[in-house]
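Engineer: with the sequence up front, the predicted model follows.
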Amino acid sequence: MPTSPGSPVGLHRVLEPAGVLPQAAQRLDPAPEIWPDEVRISVERLNLDAASYRQLSEAHGGDGERVKQAVLEIVEARGKMQNPVTGSGGMLVGVVDEAGPESPLGVRKGDRVATLVSLTLTPLRITDGLTRWDGRSEQVPAEGHAILFARSIVAKLPDDLAPELSLAVMDVCGAPALTARIVQQYVDKGTKPVVSVIGGAGKSGSLSLAAAARAGAARTIGVVPFEREAESLRAAGLADVVAIADARDPVALAKAVEESGGPADITVVCVDVPGCEHGAVLSTAAGGTVIFFSMATSFSAAALGAEGLAADVTMLVGNGYVPGHADYAMDLLRTEPGVRGLFEARLAAEAESDRQD
């Protein structure tokens, strides 16, 4: 073990190119020996972010074995999991294997934890060849190790929830926290906003709908692409109105939101497909706010599209971190039956698919 602390943001783990932060690096050093302010995690499960997994699956024709090999090749080549197409990664759960004496993260050997920083900047080595994963789900059983820096973020997993459920929630916990913050800002100014969540039946979408309602939204609109998702969202009771629209069709999306009580004062984009930027802008009221949580978002398309539409909207990038975000998301899961039901149904469907394979 080195005797002096490393860079708190992980510069000492960057192999190339020199001078960039770990997220922007082409290759990181995943060596297991830790610096005094680092933590080594024994990996149990990865959670690939939705945009990354969708891209990999579509690129390989849904062939799980090829998806698996692609993930292994990325991690081996880069020393981290960062999809070269989407630029995104995900997060992981595991057990603390060793904590350096100068680590400020507040965890110790034996703690089961979830990393709340992206796999795109987390040194990672996989040692089991992902033999327990069929390549057909975002959650990836894995063995190996990962390294956390002094400025990484980590949360201990709660004892009352299955690790798979905790992982699914913590993967998207930044979305509801930021949604609640923005809604609260409107409320504090005397306006109860109409909130539209595109992708409302998904993980981040369902949590964002619950957060918007709790923060004081006047109306919540959940937008989904198919009737089966609409049925699930209606049953969950998380949206005042459920609208069906293809978010890639700007005119159809704007019409669906308007017919549901819009335009929206706040639009939250939680879908994992590209091409939803213009619809989000067009369905948002003048002076409103668009929050992009999807890693499939083209921020140049969003900015230039808003300009071309002469749309006076504030656009925010959801960076995944808001102080207290993990606890807030877990509280929503525990207290909102509709949220928990959607999450558990999603996990059950994935488990059933694994059994059939």
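Structural biologist: Cool, got the structure.
Engineer: only C-alpha atoms for contact and neighbour calcs from this point on.
Structural biologist: Noted.
Engineer: so where do the strands sit in the protein?
Structural biologist: All strands of the chain, identified by DSSP state E, fall at 14-16, 27-28, 39-48, 90-99, 112-115, 124-126, 139-148, 154-156, 194-198, 219-224, 241-244, 264-269, 284-292, 314-317.
Engineer: what lies in contact with the lengthiest helix in the chain?
Structural biologist: Secondary structure of the chain per DSSP state H: the longest helix is helix 337-356. With Cα atoms under 8 Å, 6 or more residues apart in numbering as the test, helix 337-356 has contacts from 134, 136-137, 164-165, 168, 201-203, 206-207, 210, 232-233, 235-238, 332-334.
Engineer: could you turn the buried ones of those residues into a ChimeraX selection?
Structural biologist: A single ChimeraX command selects the buried members of the contacts of helix 337-356 (16 or more other Cα atoms under 10 Å):
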select :134,136,137,164,165,168,201,202,203,206,207,210,232,233,236,237,238,332,333
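Engineer: next up, a second structure to put side by side with the first:
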Amino acid sequence: MTSAIGLHRVIEPAGVLPQAASRLDASPAVGRDEVRVAVERLNLDAASFRQLSEKHGGDGDAVRAEVLEIITSRGKMHNPVTGSGGMLIGTVQEVGPDSPLGLVPGDRVATLVSLTLTPLVVGDGLVGWDGLTEQVPCSGHAILFGRSVAAVLPADLDAALALAVLDVCGAPALTARVVAGYERPRVAVLGGAGKSGCLSLAAARRAGAALTVGVVPDEREAGLLRGSGLADRVVVADARDPVGLAAAVGEPVDVVVVCVDVPGCEHGAVLAAAAGGTVVFFSMATSFSAAALGAEGLAADVTMLIGNGYVPGHAGYALELVRTVPGVAGLFGRRLWPDRVPVGFGAPVGGCVVGSPAASD
């Protein structure tokens, strides 16, 4: 008997949910409320990819071998060090008769649930991936449960762009919700030039922020973010240096959004927040015990939120931002196609980002 939350796919340990399992059953037979997807591409989350790349000194072959070993041994892509995975795109192959997801065979979809809980088999040995980028072309299959979330890929955007946006679509939606709860708040986004960071800056401004501050680690990223026009102020600071970060931000802000992919940024985020403010953690590199105990030790009256990646309507909201905010489109294009998209360039044209392969074809 199938379970809408995937309990029947857990091999070990018994009694836990799929995300906490050490191993899943990724067999292709579809239960009554399940969906099987032919996988086209994985998107490893930033914290996981950084950890693997640094562990292997940038050796793409070694990274590829470890990712393949994780998937093969665990039946899912679940980095045991970071505890994170990513998401995927593919084409629906088979739909169980009781599936509530509204998908039909042939739909090209992005899964909006983590690979850490998605049964996954890769059958090509990842031979098409060099191990040097977060996006992993591959072939295989994945299983979605009755309570999984998936979105049909938009026809007007390049698939690689849509995948990159949907991978972080929870960040701008929750940022907008938090910002809207204040009267013209000041907002700082740590990692403002990254995927979730630039979307969060755009969402904060659209939701009524009086000031947006983008924090980046170096002058290269500062130049990219300044060229995008998404932040009222751009500051360079190491988010792992609490005192230095707070000094760079200046007057404490009402909302701090953490979108960096390295550990150790918890205390700086708390110091940068004003009394009564909110810190939103989107990075899977976050230590939530460090955040809670650090705030206690600082006597900081701040609300701390864990961005869980799901807000109703989050996929459509993020895609609309990339369609309508040129600075967001430009930064995503720069990340995906660095040789094709100039800094600050990327206005949507005919539904595709200027400079992307789709726009150039």
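Structural biologist: Perfect, thanks for sending it. Here the structure is a predicted model, which is why all the values come from computation and not from measurement.
Engineer: can you map out the helices along the stretch 51-200 of structure 2?
Structural biologist: For the stretch 51-200 of structure 2, the helices defined by DSSP state H, counting those that start in this stretch cover 60-74, 159-167, 170-180, 195-206.
Engineer: among those helices, which is the most enclosed?
Structural biologist: The highest mean neighbour count among these, using mean count of other Cα atoms under 10 Å, belongs to helix 195-206: a mean of 27.
Engineer: quick one: it to structure 1 mean distance?
Structural biologist: For helix 195-206 of structure 2, the mean deviation from structure 1 after alignment is 0.1 Å (mean Cα distance after the TM-score superposition for structure 1).
Engineer: tabulate the strands of structure 1 (CSV), appending distance to G324 of structure 1 and mean neighbour count.
Structural biologist: Below are the strands of structure 1 laid out as CSV (distance: least, Cα to Cα, whole Å; neighbours: other Cα atoms under 10 Å):
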stretch, distance to G324 of structure 1, mean neighbour count
strand 14-16, 29, 19
strand 27-28, 29, 24
strand 39-48, 21, 24
strand 90-99, 17, 24
strand 112-115, 14, 25
strand 124-126, 26, 23
strand 139-148, 19, 22
strand 154-156, 10, 18
strand 194-198, 22, 31
strand 219-224, 23, 27
strand 241-244, 29, 22
strand 264-269, 20, 28
strand 284-292, 19, 21
strand 314-317, 18, 15
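Engineer: looking at those, which is closest to A254 of structure 1?
Structural biologist: For A254 of structure 1, the closest of the strands of structure 1 is strand 284-292, at 7.9 Å, according to Cα to Cα.
Engineer: packing partners for that closest one?
Structural biologist: Here strand 284-292 of structure 1 is seen to pack against strand 264-269, strand 314-317 when contacts are counted using 3 or more Cα pairs under 8 Å, 6 or more residues apart in numbering; DSSP states H and E.
Engineer: in structure 2, what stretch matches the first one?
Structural biologist: In other words, strand 264-269 of structure 1. Under the alignment (TM-score structural alignment), strand 264-269 of structure 1 falls on residues 253-258 in structure 2.
Engineer: give the aligned equivalent of P338 of structure 2 in structure 1.
Structural biologist: Here P338 of structure 2 is matched to A349 in structure 1, going by TM-score structural alignment.
Engineer: rewinding a little: now render the helices and strands packed on strand 284-292 of structure 1 as CSV, adding distance to V14 of structure 1.
Structural biologist: Formatted as CSV, those follow (distance: least, Cα to Cα, whole Å):
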stretch, distance to V14 of structure 1
strand 264-269, 32
strand 314-317, 25
